[in-house]
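Chemist: What follows is a predicted protein model with its sequence.
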Amino acid sequence: MGKHNEFGKLGEQIAVDFLQKKGYEICFRNYRYLKAEVDVIAKIGETLVVVEVKTRTSDFLEDMQSVISPKKIKLLTLAADQYVQEHDLDIEVRFDVIIVIKKIEGFEVEHLENAFYHF
């Protein structure tokens, strides 16, 4: 596995740990549907949360379009719909982005709830 993949997987684990500490139940990691991959599917209360994790090596500002493209949003939406159908769920779905930033002193986690809407 390349260093880039290892770094991304580390970021995903940090995001999962972060969510669990906030009371989220992790339902699935790396869910795949067609060309889509959802990093984390979690549940909090009566809401299913589809999470895209971005891991960065420095603290720099990005607008949302550079963090997650319209194409990626479409793929995440399709995958979330498939997951809900597969599991016969009748539940509210929310899309979040977690950005994990590596800093000298460790990692910083930024959680963007309702990062985008699926319609």
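Modeler: Structure received.

Chemist: C-alpha from now on. contacts and neighbour counts both.
Modeler: Fine.

Chemist: does Leu89 count as helix, strand or coil?
Modeler: Under DSSP: H, G, I helix; E, B strand; the rest coil, Leu89 falls in the coil class.

Chemist: can you count the residues close to it?
Modeler: By the criterion of other C-alpha atoms under 10 Å, Leu89 has 11 neighbours.

Chemist: Helices along this protein, start to end?
Modeler: Assigned by DSSP state H, the helices in the chain fall at 3-21, 64-67, 70-86.

Chemist: Including mean neighbour count and distance to Ile101, could these go into JSON lines?
Modeler: Output for these, formatted as JSON lines (neighbours: other C-alpha atoms under 10 Å; distance: least, C-alpha to C-alpha, whole Å):
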{"stretch": "helix 3-21", "mean neighbour count": "16", "distance to Ile101": "8"}
{"stretch": "helix 64-67", "mean neighbour count": "11", "distance to Ile101": "13"}
{"stretch": "helix 70-86", "mean neighbour count": "16", "distance to Ile101": "21"}
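
Chemist: putting a second one here so we can go through both:
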Amino acid sequence: MAKHLQLGRDGEVLAKAHLEKNGYEILDENWTFGKAEIDIIAYKHKVIIFTEVKTRTGNSFGEPEDFVDNRKQRLLADAADEYIYLMNHQGEVRFDIIAILFDKTGNYILNHIEDAFWPSAT
């Protein structure tokens, strides 16, 4: 497996463990719709949380969360709309980012940004 793909998978495992440790129920992982993939879909306090996980080994080009641009947000929103429709969810939703930054020794910092964005209409 390519190194960057393994890094992403490692980040998703850490993000899932973080969410579960904090009382979130994991509904789905790597859920796709069209060109969009939602890394983790969680549920807590009657809210569905669509979570984008960004994992990097350095921040010289920006923090991991900086890579969730407007285009990515629109794709996530489209996929979230479909998921909400399929699940007939009538409650609140939220978009979170979990940013994970590894250093050269394998240590990491995990930053869970709740309500990180609200996708604008296209």
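Modeler: That came through fine. Bear in mind that the values here come from a model prediction, so they are computed numbers and not experimental data.

Chemist: just to revisit the earlier point, in CSV: the helices of the first structure, plus distance to Asp39 of the first structure.
Modeler: Formatted as CSV, the helices of the first structure follow (distance: least, C-alpha to C-alpha, whole Å):
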stretch, distance to Asp39 of the first structure
helix 3-21, 7
helix 64-67, 14
helix 70-86, 10
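
Chemist: Out of those helices, which gets nearest to Lys102 of the first structure?
Modeler: Nearest to Lys102 of the first structure, of all these, is helix 3-21, at 8.9 Å by C-alpha to C-alpha.

Chemist: quick revisit: so which of the helices of the first structure comes closest to Phe107 of the first structure?
Modeler: When the helices of the first structure are compared (using C-alpha to C-alpha), the closest one is helix 3-21, at 8.4 Å.

Chemist: can you give me the offset of the closest one from its chain's centre?
Modeler: 10 Å (C-alpha atoms, centre = their mean, to the nearest Å).

Chemist: which other helices and strands contact it?
Modeler: Judged by 3 or more C-alpha pairs under 8 Å, 6 or more residues apart in numbering; DSSP states H and E, the packing partners of helix 3-21 of the first structure are strand 25-33, strand 36-44, strand 47-56, strand 92-103.

Chemist: so how much does the first one differ from the second structure once superposed?
Modeler: With the two structures superposed, strand 25-33 of the first structure lies on average 0.3 Å from its match in the second structure, counting by mean C-alpha distance after the TM-score superposition for the first structure.
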